[in-house]
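S.K.: Give me the fold of what follows.
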Amino acid sequence: MKLVVQVKLLPTTEQAEALEATLHQLNQAANKVSRLAFETQTFGVYGLRSQVYSELKAAGLGAQQAQHVIKKVADAYTSLRGLISNGRLTGRRRRKAESKPITFRPEAAHPFDDRCLSWLHNVRTVSIWTVHGRVKNIAFTGSPGQLKTLATYRRGETDLLLRDEVWYLVATCEIPQAPLKADPDGWIGVDRGIVNLATTSDGINYSGQKLTGYRRKMAQVRAELQAKGTKSARRKLKRRAKRERRFAIQTNHVIANEIVADAQRTGRGIAVEELAGIRDRVRLWPSQRATISNWPFHQLGECLAYKARRAGVAFVEVDPAFTSQMCPNRWCGHTARANRPSRDSFRCGSCGFAGPADHIAALNVCRRASAVWAFVNMPNEPAVGSGLSASRAGQPDRTARRKPRALAPGR
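M.R.: Predicted coordinates for the structure are as follows:
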């Protein structure tokens, strides 16, 4: 499976100037190619290459970099068409995107292949092509795990990136994945939420109190900066937004690592609710909308999915309908809104089964996982989608409308 490793560059002043000039010229060339592609409606790599390759070479770009500029533009328009065809870009935003050529920022990331960028792992330096010639002995650093992964599994292109005046290299690595345990010894159900970021069917809560306090502090600082409205305040707002996003990403990775490690140790699979379209399905108070929009629930699911695949752990997504209102007692299954008298508590009106609502939801997710896994691994059942999730199972009436997906053996 493919993962990316990001390491930090430590260039000298002269090296940084060469890197910055290179990015600026490459993105300037990409903007020129993009305008031509838009005017002539030529978006394929081969069509663009026949029109602009010689011109890019004459402008001082090497053969490889000219090819990368053309492919970068073609990929950008392919991504735009994908967003439109998938319905993720509609209305005014679509009309605006289609009315003008795609533009690239002067510091936008640019790919380099092994002919243009060489790694010396033993001394932790890189040599890279620039518009000022080949620049050697640029130091880089990273965590021990990142450096080991980079030296062992790096394959393909590497992106040069300038973010907040700091230089990075983002390298693609081909990581071997463990054989999938196709017959898991049970399941760990995971319920995702706001008060508790994640609750497992084992009763383990990953509380969101620390995150909530951090967010309240950031919201207060954000309101103060927005009230000022100066350029300096807007710059600080951007930095703080990135900091809050990194904090959320780190939190998700820590939670996912612990859950996957527990599943791998016990030989179980992982099941989560399918939360696609949650903003359209649930009603929220205005004060809750920002929280739902800002917290990356989907990202936690993606972290669990790829980490599970890497560890050989089965992973499925199940129908989220009524998981917090259904009694998990095998001989009951009573479902009613009254079973949940408050946000944090559950009490079955039929058999009296009671417990924390998030834990009850995780137990129901765990129960549905077995049905999903059995369904998608039936003989002669074709694999569907990317092979990472299963949806709308455990409820026969809803399953009939959508075909479940899961990580099938051998995928």
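S.K.: only C-alpha atoms for contact and neighbour calcs from this point on.
M.R.: Noted.
S.K.: how about the nearest residue to Ala354, chain neighbours excluded?
M.R.: Take Ala354 and drop its neighbours on the chain: the residue closest to it by CA to CA, 6 or more residues apart in numbering is Arg347, 4.2 Å away.
S.K.: quick one: what helix or strand has the residue nearest in space to the middle of the chain in it?
M.R.: To find the centre residue of the chain, average its C-alpha atoms and take the closest one (CA atoms, centre = their mean): that gives Gln299, at 5.2 Å. Secondary-structure assignment from DSSP states H and E places Gln299 in helix 297-311.
S.K.: And that helix, what does it pack against?
M.R.: Helices and strands in packing contact with helix 297-311 are listed as helix 231-266, strand 315-318; criterion 3 or more CA pairs under 8 Å, 6 or more residues apart in numbering; DSSP states H and E.
S.K.: now the residue nearest to the centre of the chain: how far from Ile292?
M.R.: Using CA to CA, to the nearest Å, one obtains 13 Å as the distance from Gln299 to Ile292.
S.K.: how many other residues sit next to Asn339?
M.R.: Residues contacting Asn339 under the criterion other CA atoms under 10 Å number 22.
S.K.: cool, and Tyr53?
M.R.: Taking other CA under 10 Å as the neighbour definition, Tyr53 ends up with a count of 19.
S.K.: One more, so I can put them side by side:
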Amino acid sequence: MQVKLLPTPVQTLALEATLRTCNRAATHASQVAFAKNLKDRNGLQKEVYADLKATYGLSAQPAVRAVKKVVDAYATLKANLRAGNLGPPNSKRYRKALSTPVVFRPEAAQPFDDRCLSWQYDARTVSIWTVDGRMKGIRFACSPGQLKTLVQYRKGESDLVCRGGKWFLIATCDIPDPEAYEPADWIGVDRGIVNLATTSDGTNHQGRRLGRYRRWQARKRSELQAKQTRSATRRLARRAKREKRHATHVNHKISKEIVSVAQRTARGIAVEALGGIRERVRLRRDQRGTLSSWPFHQLGQHLAYKARRAGVPFLEVDARHTSQRCPRCGHTERANRSDRDHFCCRRCGLAGPADVVAGVNVRSRARSAWVFVTAPAPAP
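M.R.: Next up is the predicted model:
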């Protein structure tokens, strides 16, 4: 949970100095870990613990958290290399990641546990360790619902983050998932580019406004890139974050509405399993930008976690031929979909919006899959 801090100018200076000092210490520990190949927590802590306290003035627990941050960073790097997220082993990016130590930005997030960070929920303040001593009475702002969640479920460490001159604490909350109910039926959701989400009920969440917004941002981005100045580069970074926030907001609105309808009607939610679609399809050059910016994965993630929090059953089903199969007679043919918007079965004549037909097919597959999932195991 993201909680906004409201520090005074004096508290802000202390927080800034703390972040910079902790990240300098973490970078030093990272260089030692890289030079001596110490990627385990105990070995690295024995090597740098005393140095972090003496040289950078860290207390015992912040020094331990800095070491843990370094170990986690190298574990993440190893996982990314193994998953191919940095390219093949012979690529320049892959070789650079292996040949240089991890470096932490001056304002990178810093984790704090309950020994160096405490919450005063009634007063809505926090007390946090800084390089200038324990800083008490830092106010935070949150809604009543967020405060109730913090009081009941906050557990473990919290990350101190500075973003755009604003300060946040990212608090870890261990919220138990409610037990999913037995669905009376399913809502099939077809995700697309023109229509971001179309349900089997016929509800259509269009993506035209988001598409226009992205094209406008692309024009502004090309204008700024042509200037090639430091100011233009800073503006480009701000615009990229703004565009990302806008797409996330749209996905939140769509997923919230679909989950609320499913919960109100005691139905489950089914979506197509679209993993790896960017690698499977071949596109023209003018289509690549549209597909690469298609936020379908994030929409699926929002639907999954919101459904889990509401106790709504959620399934991913096979995506093959959902837009070419007739939901009435089962005839599957590419010619059934004459164009992007229309479906007409060549065998039985069933016609309708193509995205709604795809949503109905997703719903039908969810019905079959749920029967298989909930079927009792055969007796030995």
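S.K.: TM-score for this pair?
M.R.: Overlay of the two chains. TM-score (TM-score structural alignment, normalised by the length of the second structure): 0.95; 374 aligned residues with a CA RMSD of 1.5 Å.
S.K.: which part of the first structure lines up with stretch 364-373 of the second structure?
M.R.: Matched against the first structure by TM-score structural alignment, stretch 364-373 of the second structure falls on residues 367-376.
S.K.: Pull the distance from the matching stretch to the chain's centre.
M.R.: The gap between where stretch 367-376 of the first structure is centred and where its chain is centred comes out at 25 Å by CA atoms, centre = their mean, to the nearest Å.
S.K.: With the second structure overlaid, report how far the helix holding Gln299 of the first structure is off on average.
M.R.: Between helix 297-311 of the first structure and the aligned residues of the second structure, the post-superposition mean distance stands at 1.0 Å (mean CA distance after the TM-score superposition for the first structure).
S.K.: what comes up buried for that helix?
M.R.: If you call a residue buried by 16 or more other CA atoms under 10 Å, then helix 297-311 of the first structure has these buried ones: 297, 300-311.
S.K.: check which helix or strand covers Ser118 of the second structure.
M.R.: Assigned by DSSP H and E, Ser118 of the second structure belongs to strand 117-120.
S.K.: And the next helix or strand past that strand?
M.R.: Tracing the chain past strand 117-120 of the second structure, the next element assigned as helix or strand by DSSP H and E is strand 125-130.
S.K.: now the helices and strands packed on helix 297-311 of the first structure as CSV including mean neighbour count?
M.R.: Rendered in CSV, the data for those read as follows (neighbours: other CA atoms under 10 Å):
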stretch, mean neighbour count
helix 231-266, 15
strand 315-318, 31
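S.K.: Present those as JSON lines; the columns should include distance to His121 of the first structure.
M.R.: Putting those into JSON lines (distance: least, CA to CA, whole Å) gives the following:
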{"stretch": "helix 231-266", "distance to His121 of the first structure": "26"}
{"stretch": "strand 315-318", "distance to His121 of the first structure": "35"}
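S.K.: Of these, which is nearest Thr125 of the first structure?
M.R.: Distances from Thr125 of the first structure to each of these were compared using CA to CA; the minimum, 26.5 Å, belongs to helix 231-266.
S.K.: Tell me the helices and strands packed up against that closest one.
M.R.: The contact analysis (3+ CA pairs under 8 Å, 6+ apart) places helix 231-266 of the first structure against helix 209-228, strand 269-273, helix 297-311.
S.K.: Nearest to Val52 of the first structure, out of these?
M.R.: Val52 of the first structure sits nearest to helix 297-311 of all these, at 38.8 Å, using CA to CA.
S.K.: so how far is that closest one from its chain's centroid?
M.R.: The answer for helix 297-311 of the first structure is 9 Å, by CA atoms, centre = their mean.
S.K.: Likewise for stretch 153-173 of the first structure?
M.R.: Average the C-alpha atoms of stretch 153-173 of the first structure, do the same for its chain, and the two points are 17 Å apart (CA atoms, centre = their mean).
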